[in-house]
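Student: Just to be clear, the model below is a prediction. Sequence and coordinates:
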Amino acid sequence: MTAAAKRKKSITYKPAGQFEETRFEKIHNVVFESSNEASIRVAQEIASLIKRKEKKGETCVLGLATGSSPIKVYEELVRMHQEEGLSFANVVTFNLDEYLPMEKENVQSYHYFMHEHLFNHIDIPAENVNIPSGTLSGEAITEFCLAYEQKISDHGGLDFQLLGIGRTGHVGFNEPGSHYNSGTRVITLDHITRVDAAPAFLGIDNVPRKAITMGISTVRHARRIVLLGWGQNKARIIKETVEGEISSEVPATYLQHHKNCTFVIDTEAASQLTRNKTPWLVDESLEWNETLTAKAVFWLCVKLKKSILSLTDKDYNDNGMAGLLTSQDSYDLNIRMFNRLQHTITGWPGGKPNADDTNRPERAEPAKKRVILFSPHPDDDVISMGGTFDRLIEQGHDVHVVYQTSGNIAVSDQEALKFAEIAKGINGSENAQHLIDSIKNKKEGDHDVVEVRRLKGNIRRGESYAATRYLSLPDSNVHFLDLPFYETGTVKKNKLSDADIDIMMDIISTVKPHQVYAAGDLADPHGTHKVCLDAVFESMRRLQNEPYMKNCWLWLYRGAWHEWELHEIEMAVPMSPAQVLKKRIAIFCHQSQKDGVMFQGDDSREFWMRAEERNKATAEKYRSLGMADYAAMEAFVRYRYEA
């Protein structure tokens, strides 16, 4: 099937009017396997609305959102305009919000965003585009807000409102505390919202503290609302919005009252919904497979604070799991689940030589394996699996660490300036002075010149060597790919291309690995980790018919923010207290990412603290379920790639 045919394939979801509220869910929602598929479906709905209005000779009034969530929707609308003749001549748009203060020409402005992703590529009349102004002050702002509301009203209100959702539950920039009847106004941004925006601004200090936003009342008067939610980072707030009580502390919950609202989400964003996280509480007629059984048993242990072997028939019956005991008693079930979890534990991540591997996560043979450890940035290797990395080297495997991107944008100007001044102090070169001048003269919104980007990349490269040398890995086994999709000099990256895949395939075909480790983070479906993972998947798919790939296993690790759920884990590698300390020191080698890292997220702890506490928490979960007591554990899931 061609790419175009796939796009035209009918993807249906139940209209909001037919939705029956379940015991838990109060907003109609549709879950898709991927955000790309979901975005295409939403774009199709918007296109159909535009065409219907055009046939009637009417204007189609769209409320539009910014951020990473709607990007694929806009890409599909642009494609339909360019390839299928979709016209926007009868469309009037009103954007939700804009930072304040913010010049239109600033690459971080929503004015810039909308033109770059949509308006510059379609035939919408310029006078039909309405975006809040970020250049106003004083009384002019109040006048503008009133005029913005009036203009929406003059056009008959919004036919369709596209929304994203922030982790505070904000829609637009309607932060916690926003009133149900609020209109367009100035608002102070929540700290979490500014933290989430920090990567785009190269640090939270550069994120504006205020914004102008369309109000809750304006949004909820739209005749149709579609809210997009992608990735694990949105899972908690999606659950709270869909299943929680209406509250000004979670402004998105106001949408529960809307009669034509649909949340379009991917599987990761839907993962915390009750029907997905604990489906036995929703459906008593579940078909219990092994994975679902493990998920339920481990959840029950955590809820009741019991080990697996201490669960009773009553425990199962009282918690919606009576169906598990129809063909077995709790004793046999407990033993089976205990063994399942115990068999994930191994101190031999590369396989234990001359051992029966029937119940081990990895194969015993070959005893010495060729291993590729893919690291999206030049520190994910030690942050996410530093203990396993160390164990593989100690046990004699031929380990290759492959850094997929330079990570240069995560180096602050202050850090780069320090190195440039050191270089000048050593040889006094004109090149060093040029670097110093470029950094000092850089203005807000400016991109780094190529030389500064190279310096920042070299800083991270040197730190990577420091860590790998500390772990006794030969320099010849350290590879830097600098994948082209990343090397834009800005936070916004290019799409994954054949050039990226060719580079990936080359390193894989050179090493001919028995094991591959890759970052399985899906928190941001448009982030660097996800793009790097897609590059791994596609490269291995294209190479899968090569003889050496027949015996290659792919293991996925998680990053600094998340860990695999217990029922998902297929290999858990224990660490001793000494190894925990060794991993910490390896992370310390990445000095530019310590003490106020640029892209810290909503967690104030440094990366080594997050990783250490996460690994200790995993070991504690194992212990609480009845396993041995380890200092820490790193967890992995095996990925079975298909054609």
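Tutor: All right, it came through fine. Keep in mind the model is a prediction, meaning the values are calculated, not measured.
Student: Please count neighbours and contacts with C-alpha atoms only from this point.
Tutor: Fine.
Student: Tell me the first helix or strand C-terminal of the helix or strand residue 402 falls within.
Tutor: For residue 402, the host element (DSSP states H and E) is strand 398-403. Where DSSP H and E defines the elements, the next helix or strand beyond strand 398-403 is helix 413-427.
Student: Which residues does that following helix contact?
Tutor: Residues outside helix 413-427 that contact it (CA atoms under 8 Å, 6 or more residues apart in numbering) are 429, 432-433, 435-436, 439, 452, 455-456, 459, 592.
Student: Second structure follows, compare the two:
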Amino acid sequence: MARLNLLEETRYEKLAVTVYPNQKEAVAKVAQRIAGVIRNKQQNNQNAVLGLATGVTPIGVYNELIRLHKEEGLSFQNVITFNLDEYYPMQPGAAQSYVRFMNEQLFDHIDINRNNIHIPDGTLSLDAIPAFCLDYEKKITAAGGLDLQILGIGRTGHIGFNEPGSAPNSGTRLVTLDDLTRSDAARDFGGKENVPTKAITMGIGTIFKAREIILMAWSKKKAPIIKKAVEGEISGEVPATYLQLSDHVEFVLDEDAASLLTRFDTPWLVKDCVWTNQLKKKAVIWLALEVGKPILKLTEDDYNNNGMAQLAVEQGPVYNINIDIFNRIQHTITGWPGGKPNADDSQRPERREPARKRSVIFSPHPDDDVISMGGTFIRLVDQGHEVHVAYQTSGNTAVWDDDVLRYVEFAIDFNQSIGEDTTQLKKLYGNMRDFLEKKHPNELDTKEILTVKGFIRKTEAISGARYAGLPDSHIHFMALPFYETGKTQKNPVTAEDVRLTIELLQQVKPHQIFAAGDFADPHGTHIVCFNIILAALRELKKTEAWVEDCWLWLYRGAWQEFDTYEIEMAVPLSPQEVVRKRNAIFKHQSQKDRPVFPGDDAREFWKRAEDRNRETAQRYDQLGMAEYEAMEAFVRYQF
């Protein structure tokens, strides 16, 4: 019976999928699978032939394999490896080289024979590549074929660098990289313009010959493409869908990466559900949008014809369900994000007391506050709350180099105009200019350049916060140490990051905290900054009573919004408030027009924010709520 139930739940899935509660558990299982292959081959005096991948996804597996080698004696003497791909052109010693990546993440820490390592050569001349690729295939065959191939997946659905349009029988070859793939690599190369346009990659046909294939994916960032790869039709537009044709493939996912699969996202379509209030809210909103009706117009037939008959039978009549969910959504809407004084707060998202709250807005980067919740920020100030903003990092890696020269030139001219000696400043300026003219992509800036970039972001943040109505004494710059590397790769969080956060919280003793809740990227600055806040609050909770009365609200940035069913506070913005928010964002001139790290969205930050806020309001309108110009959304986090 259990087997039948599982088949029913996974009927939309066209290949084998194993979902683990978190990445740590999944990584351990994959590493054990690899170790098993190696040990089985050792027992038979045979070589284990592994196909290896690069990128963030397999790093945890490589760390676990290193641990198994050092602590449990796993030997790699009988292992032959073939890597999937390499950028072209690429020197093996370059920071972005997959040769360097594999050495640093795995090979330098195990006892593998260096002659058994094979990685596509990014230094070849163009005319030498076809012969090299043919030889690469022959070497795989001569080694006995791949016993196990591990894969990640790109947001285009590429496996290796087999981009959309790749043929299912393709072999190792030179390819042109998709624009989105290059955008995703931009941080590693110090800008998209520095990312190679080509790469050498194993083909899909080569991958298919492996006796086992494991594709891994972690985090919600990968959830949309995983759904396409697992449940979508086979298509050259999503190369990973070709894996549906293999009987030897398994997708290994954490819960976040699997979250959009039907059995997790809309489970009522594949099984009977335990109808919690949250699941019921999610299902009814889904149904309303699916059939294009406001919630209060949903009928029994709508429920029955769209997989929700169980809910109608167990908790109907459906009109009562509709009323309940409509009220729950309506009660999230408030024009008083700090609570409405002298009002019944039993159906409001925030408390009425104290009437004048102390609020801290934590901003991971110097512009997240106004981009993500600028309207609410201004509303809190206008309504008389004691608002503080804390900029957690300097943001000094996200400033164009020519802006540095422009600001230093201004400083020289200003000092000259008031009769100050500018000799040292001119010398510093000359050194900066010489460095920047010779600077390599992603090269670490000098201390002086980083300082100026940090000052640029700081003055913009002050301008934006002042525009929102804050006095200078309520604007805090934390410059958390974990961020201050001058590189996109940051240091691990330390006790010092938490201590600085504790000190700020002790100073303000807030009733409300607003923090960035963009957790799709498990290595992003937002989640790192949030975990620091959480660690500080949990430490303070042990000794300070005020923490019990402190509520933590999450907001999201310009790239995404909370799902409607998740929203617990929706703050509507008038057309005038939208303009005020836009003007606050405009204070961040270094991020306007074209920021250093724009992501794959060509819109400016203010435009992304306005479109997102308008879409949230439109979604509420579609569900039958009042029509607003825009809305900012929040979710309360219980700590």
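Tutor: Structure's in. What do you need? Please read these numbers as outputs of a predicted model, since none were measured by experiment.
Student: Please state their TM-score.
Tutor: With the length set by TM-score structural alignment, normalised by the length of the second structure, the two chains reach a TM-score of 0.94; 625 aligned residues with a CA RMSD of 1.9 Å.
Student: about what we covered before: the contacts of helix 413-427 of the first structure in helices, which ones?
Tutor: Assigned to helices by DSSP state H, the following of these qualify: 432-433, 435-436, 439, 452, 455-456, 459.
Student: Now flag whichever of those is closest to residue 480 of the first structure.
Tutor: In terms of CA to CA, no member of those lies closer to residue 480 of the first structure than residue 459, at 12.8 Å.
Student: What is the aligned counterpart of the closest one in the second structure?
Tutor: The alignment partner of residue 459 of the first structure in the second structure, by TM-score structural alignment, is residue 456.
Student: contacting residues for its match?
Tutor: Going by CA under 8 Å, 6+ apart, residue 456 of the second structure touches 399, 590.
Student: and if you look at residue 129 of the second structure?
Tutor: Counting by CA under 8 Å, 6+ apart, residue 129 of the second structure touches 173-174.
Student: Show me just the buried residues among the contacts of helix 413-427 of the first structure.
Tutor: Buried members of the contacts of helix 413-427 of the first structure, counted by 16 or more other CA atoms under 10 Å: 432, 435-436, 439, 452, 455-456, 459, 592.
Student: could the residues you listed go into TSV alongside distance to residue 36 of the first structure?
Tutor: Listed next are those as TSV, based on distance: CA to CA, whole Å:
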residue	distance to residue 36 of the first structure
432	44
435	40
436	42
439	38
452	34
455	35
456	33
459	35
592	34
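Student: Can you say which two of those are spatially most distant?
Tutor: Among these, the pair separated by the greatest distance (CA to CA) is 432 and 592, at 19.1 Å.
Student: Can you report how many residues neighbour the aligned residue in the second structure for residue 535 of the first structure?
Tutor: When the second structure is aligned by TM-score structural alignment, the residue opposite residue 535 of the first structure is residue 532. Other residues near residue 532 of the second structure come to 23 when the count uses other CA atoms under 10 Å.
Student: so who does residue 532 of the second structure touch?
Tutor: If a contact means CA under 8 Å, 6+ apart, then residue 532 of the second structure has 493, 497-498, 501 as its contacts.
Student: tell me which of the residues you listed are still there in the first structure?
Tutor: Of those, the ones still in contact in the first structure (both residues aligned by TM-score structural alignment, their matches' CA atoms under 8 Å) are 493, 497-498, 501.
Student: most neighbours, which of those residues?
Tutor: residue 501 (24 neighbours).
Student: Over to the counterpart of that residue in the first structure. Which of the three states is it?
Tutor: Counting by TM-score structural alignment, residue 501 of the second structure lines up with residue 504 in the first structure. Going by DSSP: H, G, I helix; E, B strand; the rest coil, the secondary structure assigned to residue 504 of the first structure is helix.
Student: Surely residue 504 of the first structure is in contact with residue 536?
Tutor: Yes - with contacts counted by CA atoms under 8 Å, residue 504 of the first structure reaches residue 536, the gap being 7.2 Å.
Student: need the strands for the stretch 101-250 of the second structure, in chain order.
Tutor: Using DSSP state E, counting those that start in this stretch, the strands found in the stretch 101-250 of the second structure span residues 117-118, 148-151, 173-176, 198-201, 213-217, 249-254.
Student: relative orientation of the fifth one and strand 249-254 in degrees?
Tutor: Looking back up the chat, that one is strand 213-217 of the second structure. 20 degrees (axes from the mean of the first three to the mean of the last three CA atoms, to 10 degrees).
Student: Strand 213-217 of the second structure: average distance to aligned residues in the first structure?
Tutor: In this overlay with the first structure, the average offset of strand 213-217 of the second structure from its partner residues is 1.4 Å by mean CA distance after the TM-score superposition for the first structure.
Student: Read off where that strand ends up in the first structure.
Tutor: Alignment of strand 213-217 of the second structure against the first structure: residues 225-229, by TM-score structural alignment.
Student: Would you mark the buried spots in the matching stretch?
Tutor: By 16+ other CA under 10 Å, the buried positions in stretch 225-229 of the first structure come out as 225-229.
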